[in-house]
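> Just need the structure, nothing else, for what follows:
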Amino acid sequence: MKRLKLHGFNNLTKTLSFNIYDICYAATPSQVKEYIEYIDDAYNAERLTQILTDVANIIGANILNIAHQDYDPQGASVTMLISEEPVAAQQLSNTEAPGPLPDAVVAHLDKSHITVHTYPESHPENSISTFRVDIDVSTCGRISPLKALNYLIHSLESDIVIMDYRVRGFTRDVGGKKHYIDHKINSIQNYLARDTKNRYQMMDVNVYQENIFHTKMILKEFDLDGYLFGMEVDDMPPRQQREISERIKREMMEIFYGRNIQKGMRLM
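This next block holds a predicted model:
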């Protein structure tokens, strides 16, 4: 594709907001405590910093500053200031194709940032614990943060993924014409690997004229064993298995559709 000749710096701001949800059934206070401790260990500030460092490498960014914090009783945050590396940015492409997987990260915006925050929570009445990770990747330069999406999904195995991509502002070419986006995009889904598309049911809500793209995903297969913490399916009678499955599926569907579902309504 022919490169657009700009008048000065590329002033477009491209932002990817990426939310993942992990659902767990923990029946007793001790199981909830153990689950929160497990999540806090698996997604501590040190590991999240490494993930964001890999994201910076994928999108061709220099890391200027890192601030990270673990919280008591739970949760963590990392904020990373980045700037575009000119040589790497020229070699990277914004075409609609999946970015690299975790085992193929290559080490290589201007005044941009990456942030991550974790939100573990639970409710005693239904024994459901929900863990949320929010990641924002904002670039002011040529490369799009969508190239890091494939890596993030594979690094943060999750039940539900909700993504928003927005291109804001404008940049000018040498003739003075404004450009409100500098790469073609029909759907965030086009940046995802085939195995991800096979595992998740996906839905788009896009506003093309405003350069706003929204995709959400939910796992297709449901295996109760994968949602239990501190217990096994074989230790439960069939009726209890059905009741717990109903609670977990309801939680997942409510998060996916962003609304509460009436009790008694048939779930997937």
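> Please make it C-alpha for all contacts and neighbour counts, starting now.
Will do.
> What ranges does the stretch 51-200 of the chain have for its strands?
Remark: strands assigned in the stretch 51-200 of the chain by DSSP state E, counting those that start in this stretch are 61-70, 76-84, 112-123, 128-140, 160-168, 171-172, 178-179, 200-204.
> right, and those strands - which one's nearest Leu6?
strand 171-172 (5.9 Å; CA to CA).
> which secondary structure elements does that closest one contact?
Helices and strands touching strand 171-172, by 3 or more CA pairs under 8 Å, 6 or more residues apart in numbering; DSSP states H and E, are strand 178-179.
> List the contacts of Gln31.
The neighbours of Gln31, taking CA atoms under 8 Å, 6 or more residues apart in numbering as the test, are Phe229, Gly230.
> and it, that's in a helix?
Yes. Assessed with DSSP: H, G, I helix; E, B strand; the rest coil, Gln31 lies in a helix.
> how close does it sit to Leu228?
Gln31 is 10 Å from Leu228, where distance means CA to CA, to the nearest Å.
> Kindly report the same for Leu6.
From Leu6 across to Leu228, the span is 54 Å (CA to CA).
> Here is a second sequence; please produce its structure as well for comparison:
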Amino acid sequence: MKRAAGPIRLQGFNNLTKSLSFNIYDISYARSPEARREYLEYIDEEYNSERLTRILTEVADIIGANILNLASQDYDPMGASVTVLVAEEPVQIPAPQAQVAHLDKSHLAAHTYPESDGSSGISTFRVDIDVSTCGQISPLKALNHLIRSFESEVVVIDYRVRGFTRDVDGRKHFLDHDIRSIQEFIDPEILAEYHTVDINIYQENLFHTKMMLRDLELDRFLFGDAAEDRPPDERRHIRALLEREITEIFYGKNIFG
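Next up is the predicted model:
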């Protein structure tokens, strides 16, 4: 897994493709149909295509990528998508043959999926984000910004490096930086807020980290009123619903029947 010490002197362009994929979940409790509708309307407005575009533009700036093209879409009745094509170096337009090779490997994309369960009152907002780069720019630099840009109760992160690049001596390199865990690139203050699990396959350059919020402060999850406005039994019931939802999303299966 270790690469050679010092910078790698390459024959040409760095052909390694580094892809970072996020699933970020925001969970809320909205008791009445009106509150659930208001929650979905709030999410749809708070994380519309304009906001997603701003977040991805900030990501491009953080990783040092140059934006070539941007497309965005708000959906009816809810949801949004944004796709940004980027390159490591500025590209003069038009230069079609120069663009094609790395545009299919260098992009940022975000898609949102709001939903609500009328029977339990649980509402869940999911955003999927992909940051795929080639060359020396690294999507790992955007980790902290992306986590902080959303109300993140559960975060699922995948990082993989594909392809190879060749040095001046003809030797192939399948990884150009040291990594043992995605957590190495996350701010310790953020990590302290979450339970974390790693599943890594080092020999395949595959890294997987899951994060689940530690402190389930009830007011964080209530939409429409405060915890103190509810009787103790109801607060315990809501907390149990939230714990179930967050735990099942974290483990990716229905574990409570």
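> State the number of residues packed around the residue in the first structure that Tyr194 of the second structure lines up against.
Under the alignment by TM-score structural alignment, Tyr194 of the second structure pairs with Tyr200 in the first structure. Tyr200 of the first structure has 17 neighbours, counted by other CA atoms under 10 Å.
> which one is Tyr200 of the first structure nearest to, not counting chain neighbours?
Excluding the flanking residues, the one nearest Tyr200 of the first structure by CA to CA, 6 or more residues apart in numbering is Leu219, at 4.4 Å.
> which stretches of the stretch 101-250 of the first structure form helices?
Ranges of helices within the stretch 101-250 of the first structure are 149-155, 194-199, 238-257, based on DSSP state H, counting those that start in this stretch.
> Export those helices to a markdown table and append columns for mean neighbour count and distance to Glu46 of the first structure.
Listed next are these as a markdown table, based on neighbours: other CA atoms under 10 Å; distance: least, CA to CA, whole Å:
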| stretch | mean neighbour count | distance to Glu46 of the first structure |
| --- | --- | --- |
| helix 149-155 | 20 | 14 |
| helix 194-199 | 12 | 26 |
| helix 238-257 | 16 | 28 |
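> Columns distance to Asp72 of the first structure on top of those, output as TSV?
Below are the helices of the stretch 101-250 of the first structure laid out as TSV (distance: least, CA to CA, whole Å):
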stretch	distance to Asp72 of the first structure
helix 149-155	24
helix 194-199	34
helix 238-257	26
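> Surely the match of Tyr194 of the second structure touches Thr215?
No. Counting by CA atoms under 8 Å, Tyr200 of the first structure stays clear of Thr215, with 11.4 Å between them.
> how about Glu153 of the second structure, what's its match in the first structure?
Per TM-score structural alignment, Glu153 of the second structure is aligned with Asp159.
> for Ser132 of the second structure, same thing?
Using TM-score structural alignment, Ser132 of the second structure pairs with Ser138 in the first structure.
> For the residue nearest to Ala67 of the first structure when sequence neighbours are not counted, give me its contacts.
Closest residue to Ala67 of the first structure apart from its sequence neighbours, by CA to CA, 6+ apart: Thr79 at 5.2 Å. By CA under 8 Å, 6+ apart, Thr79 of the first structure lies in contact with Ile66, Ala67, His68, His113, Ile114, Thr115, Val116.
> so what corresponds to Thr79 of the first structure in the second structure?
Checking TM-score structural alignment: Thr79 of the first structure goes with Thr83.
> can you tell me how far its match sits from Arg54 of the second structure?
For Thr83 of the second structure, the distance to Arg54 of the second structure - CA to CA - is 12 Å.
> for Ala101 of the second structure, same thing?
Ala101 of the second structure is 26 Å from Arg54 of the second structure, by CA to CA.
> Glu34 of the second structure now?
With CA to CA as the criterion, Glu34 of the second structure and Arg54 of the second structure are 30 Å apart.
> ditto for Val197 of the second structure
30 Å.
> ok, now Asp225 of the second structure?
30 Å.
> and if you look at Glu89 of the second structure?
Counting by CA to CA, the gap from Glu89 of the second structure to Arg54 of the second structure is 21 Å.
> Likewise for Arg171 of the second structure?
40 Å.
> How about Lys253 of the second structure?
Lys253 of the second structure is 33 Å from Arg54 of the second structure, by CA to CA.
> what's the neighbour count on the residue lying closest to Ser77 of the first structure once chain neighbours are set aside?
Once flanking residues are discounted, Ser77 of the first structure sits nearest to His117: 4.5 Å by CA to CA, 6+ apart. For His117 of the first structure, the neighbour count with other CA under 10 Å is 21.
> now the one 3 residues further on
Per other CA under 10 Å, the neighbour tally for Pro120 of the first structure reads 19.
> In the second structure, what residue corresponds to it?
So Pro120 of the first structure corresponds to Pro114, using TM-score structural alignment.
> which residues does that match contact?
Leu40, Ile43, Asp44, Met78, Gly79, Ser123, Thr124, Phe125, Arg126.
> what does Pro33 of the second structure give?
Gly118.
> What's it aligned with over in the first structure?
Mapped onto the first structure by TM-score structural alignment, Pro33 of the second structure lines up with Pro29.
> Need the residues touching each of Tyr200 and Thr215 of the first structure.
Joint contacts of Tyr200 of the first structure and Thr215 (CA under 8 Å, 6+ apart) do not exist.
> The closest residue to Asn65 of the first structure other than its chain neighbours - how many residues pack around it?
In space, and not counting its chain neighbours, Asn65 of the first structure is closest to Leu81: 5.1 Å by CA to CA, 6+ apart. Per other CA under 10 Å, the neighbour tally for Leu81 of the first structure reads 20.
> give the contact list for Leu81 of the first structure.
Ile63, Leu64, Asn65, Ile66, Lys111, Ser112, His113, Ile114.
> and the aligned partner of the fourth one in the second structure, what does it touch?
In the second structure, the residue equivalent to Ile66 of the first structure is Leu70, according to TM-score structural alignment. Contacts here follow CA under 8 Å, 6+ apart; on that basis Leu70 of the second structure touches Val82, Thr83, Val84, Leu85.
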